[in-house]
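**Student:** The sequence isn't on hand, but the structure is:
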């Protein structure tokens, strides 16, 4: 999504930056992991396919992604590649049903790929930051998350974020959770996270 290609969001523990071509090689190495392939329901890609995927994340208006940097590591050495620990994504659509009408909906994903970065609250903060970004900048009125039934940590995290289970799929072995963006939840979200925006430019982006 081009809307966020010049957006950097700074939190307490993490920094969110757009997915640039300079990040692709490290991301590609992450996704060779069978564990991450299973957790993200992903197929391994060639390096060239990964570059194509990065370009689609930048250009497609129904996708929004930020990579997650460990803020402490980045401020220590000013090296984004070294500080990269994961990514967080939204898939956007319009949901039309009789009860709620046309609602902008986003399916949310979070991945902390670096094993030594897990269990430190990075995924929690990064996901909250993305949800808040989408609420104020994309006008999202409903969030969904589809999580593997064995991924207990992610299920617990989204439950803690006040998402509710709405369905289970035996075929895909996953749980779908949902959260409407209402006044009470926005108030709760504002108590959890404050976004600090900065301008950002990928050195390798073409005009």
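**Tutor:** Thanks, I have it. Quick caveat, the model's predicted, so the values are computed rather than measured.
**Student:** only C-alpha atoms for contact and neighbour calcs from this point on.
**Tutor:** Fine.
**Student:** can you list the residues that contact the helix ranked longest in the chain?
**Tutor:** Assignment by DSSP state H gives helix 122-137 as the longest helix of the chain. Contact with helix 122-137 is made by 9, 11, 13-16, 68, 70, 88-89, 109-112, 140-141, 157, 181, 189-190, 192-195, as judged by C-alpha atoms under 8 Å, 6 or more residues apart in numbering.
**Student:** ok, now with 7 Å
**Tutor:** 13-14, 68, 88, 110, 112, 140, 193, 195 (C-alpha atoms under 7 Å, 6 or more residues apart in numbering).
**Student:** again with stretch 55-62
**Tutor:** Taking C-alpha under 7 Å, 6+ apart as the rule, stretch 55-62 contacts 1-2, 5, 63-65, 91-93.
**Student:** Narrow those residues to those in strands?
**Tutor:** 63-65, 91-93 (DSSP state E).
**Student:** returning to that earlier point: between all of the contacts of helix 122-137, which two are separated the most?
**Tutor:** Using C-alpha to C-alpha, the contacts of helix 122-137 span at most 24.8 Å, a distance reached by 13 and 140.
**Student:** More neighbours: the two, which one.
**Tutor:** For residue 13 versus residue 140, neighbours defined as other C-alpha atoms under 10 Å are more numerous around residue 140 (21 against 18).
**Student:** Check for me that that one belongs to a helix.
**Tutor:** No: if the criterion is DSSP: H, G, I helix; E, B strand; the rest coil, then residue 140 is coil and not within a helix.
**Student:** ok, it to residue 111 distance?
**Tutor:** 21 Å (C-alpha to C-alpha, to the nearest Å).
**Student:** Now do the host helix or strand of residue 159: everything it contacts.
**Tutor:** Using DSSP states H and E, residue 159 falls within helix 152-160. Contacts to helix 152-160, defined as C-alpha under 7 Å, 6+ apart, come from residues residue 147.
**Student:** Put this next to the first one:
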């Protein structure tokens, strides 16, 4: 989406940045992993196809994605942004007739970053972004039935299980956003700072050393 092409979201342990061309090679390497292919229900793409996909995420009006960075590493002098990549988080507006319904996906691609609460923080930030920027009123997630860690995380975020598909071996969970959910989301990530991505990139070490 064009709406987030210059948006940076700074959390406690992560920084969310737009998915740019320089991120593609590392993302492509991630998606060679059979484990990640299974977890994300994805097919491996060629590098050229991955660049096409990145452009689609940037241009299409029904998709919004951020690359997840390790905030601590990102603040270190001399460390390139691609070296700080942890995973990605996405919102799809799945129903052209109802833009208030969104499917949410998160991938922590680097194994050493799993189990550290990053997924919960990123998901909460992205949900709040979807509610405030797009007017999302219902979130859906589809998770492999064997991925009980993710299922448990979303249930802790008040999602409820609505169906299980034996054919695709996935469970669907949903969360309807009423006023109380909206308030909880906003209060929960009130610490998040939204910054100008390009300006922040040029001065990031000074910014985060303050």
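**Tutor:** Here it is on my side, so go on. None of the values given here were measured: they were computed from a predicted structure.
**Student:** Send over the TM-score of the superposed chains.
**Tutor:** The TM-score (TM-score structural alignment, normalised by the length of the first structure) is 0.91; 198 aligned residues with a C-alpha RMSD of 1.6 Å.
**Student:** circling back: which residues of the second structure does the very next helix or strand once past the helix holding residue 159 of the first structure align to?
**Tutor:** Scanning forward in sequence from helix 152-160 of the first structure by DSSP H and E, the next helix or strand is strand 164-169. Using TM-score structural alignment, strand 164-169 of the first structure lines up with residues 160-165 of the second structure.
**Student:** can you pull the buried residues of that stretch?
**Tutor:** 160-161, 164 (16 or more other C-alpha atoms under 10 Å).
**Student:** Closest to residue 200 of the second structure out of those?
**Tutor:** Using C-alpha to C-alpha, those come closest to residue 200 of the second structure at residue 160, 37.6 Å.
**Student:** Now do the contacts for that closest one.
**Tutor:** Here residue 160 of the second structure is in contact with 173-175 (criterion: C-alpha under 7 Å, 6+ apart).
**Student:** Mind doing that once more with 6 Å?
**Tutor:** For residue 160 of the second structure, the contact set (C-alpha atoms under 6 Å, 6 or more residues apart in numbering) comprises 173-174.
**Student:** Check residue 7 of the second structure too.
**Tutor:** 196-197.
**Student:** Burial check on residue 97 of the second structure, number of neighbours?
**Tutor:** Neighbours of residue 97 of the second structure (other C-alpha under 10 Å): 8.
**Student:** Likewise for residue 98 of the second structure?
**Tutor:** Residues near residue 98 of the second structure, counting by other C-alpha under 10 Å: 11.
**Student:** picking that back up, can you tell me which two in the contacts of stretch 55-62 of the first structure are farthest apart?
**Tutor:** Maximum distance among the contacts of stretch 55-62 of the first structure (C-alpha to C-alpha): 19.6 Å, for 5 and 93.
**Student:** Same drill for these two, tell me which one is more crowded.
**Tutor:** residue 5 (22 against 16).
**Student:** and that one, what pairs with it in the second structure?
**Tutor:** Under TM-score structural alignment, residue 5 of the first structure pairs with residue 5 in the second structure.
**Student:** What of residue 137 of the first structure?
**Tutor:** Per TM-score structural alignment, residue 137 of the first structure is aligned with residue 133.
**Student:** Which parts of the second structure are strands?
**Tutor:** Under DSSP E, the second structure gives strands at 7-10, 14-18, 63-70, 85-93, 101-108, 138-144, 160-165, 170-176, 193-196.
**Student:** Looking at these, which is nearest to residue 208 of the second structure?
**Tutor:** Of the strands of the second structure, nearest to residue 208 of the second structure by C-alpha to C-alpha is strand 7-10, at 10.2 Å.
**Student:** Tell me roughly how far the closest one lies from the first structure on average.
**Tutor:** Taken over the aligned residues, the distance from strand 7-10 of the second structure to the first structure averages 0.3 Å (mean C-alpha distance after the TM-score superposition for the first structure).
**Student:** Rebuild the strands of the second structure as TSV, extending it with distance to residue 46 of the second structure.
**Tutor:** Converted to TSV, the strands of the second structure look like this (distance: least, C-alpha to C-alpha, whole Å):
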stretch	distance to residue 46 of the second structure
strand 7-10	28
strand 14-18	21
strand 63-70	20
strand 85-93	19
strand 101-108	19
strand 138-144	24
strand 160-165	29
strand 170-176	26
strand 193-196	32
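**Student:** among these, which is nearest residue 27 of the second structure?
**Tutor:** Checking these against residue 27 of the second structure by C-alpha to C-alpha gives strand 85-93 as the closest, at 8.1 Å.
**Student:** other SSEs contacting that closest one?
**Tutor:** strand 63-70, strand 101-108 (3 or more C-alpha pairs under 6 Å, 6 or more residues apart in numbering; DSSP states H and E).
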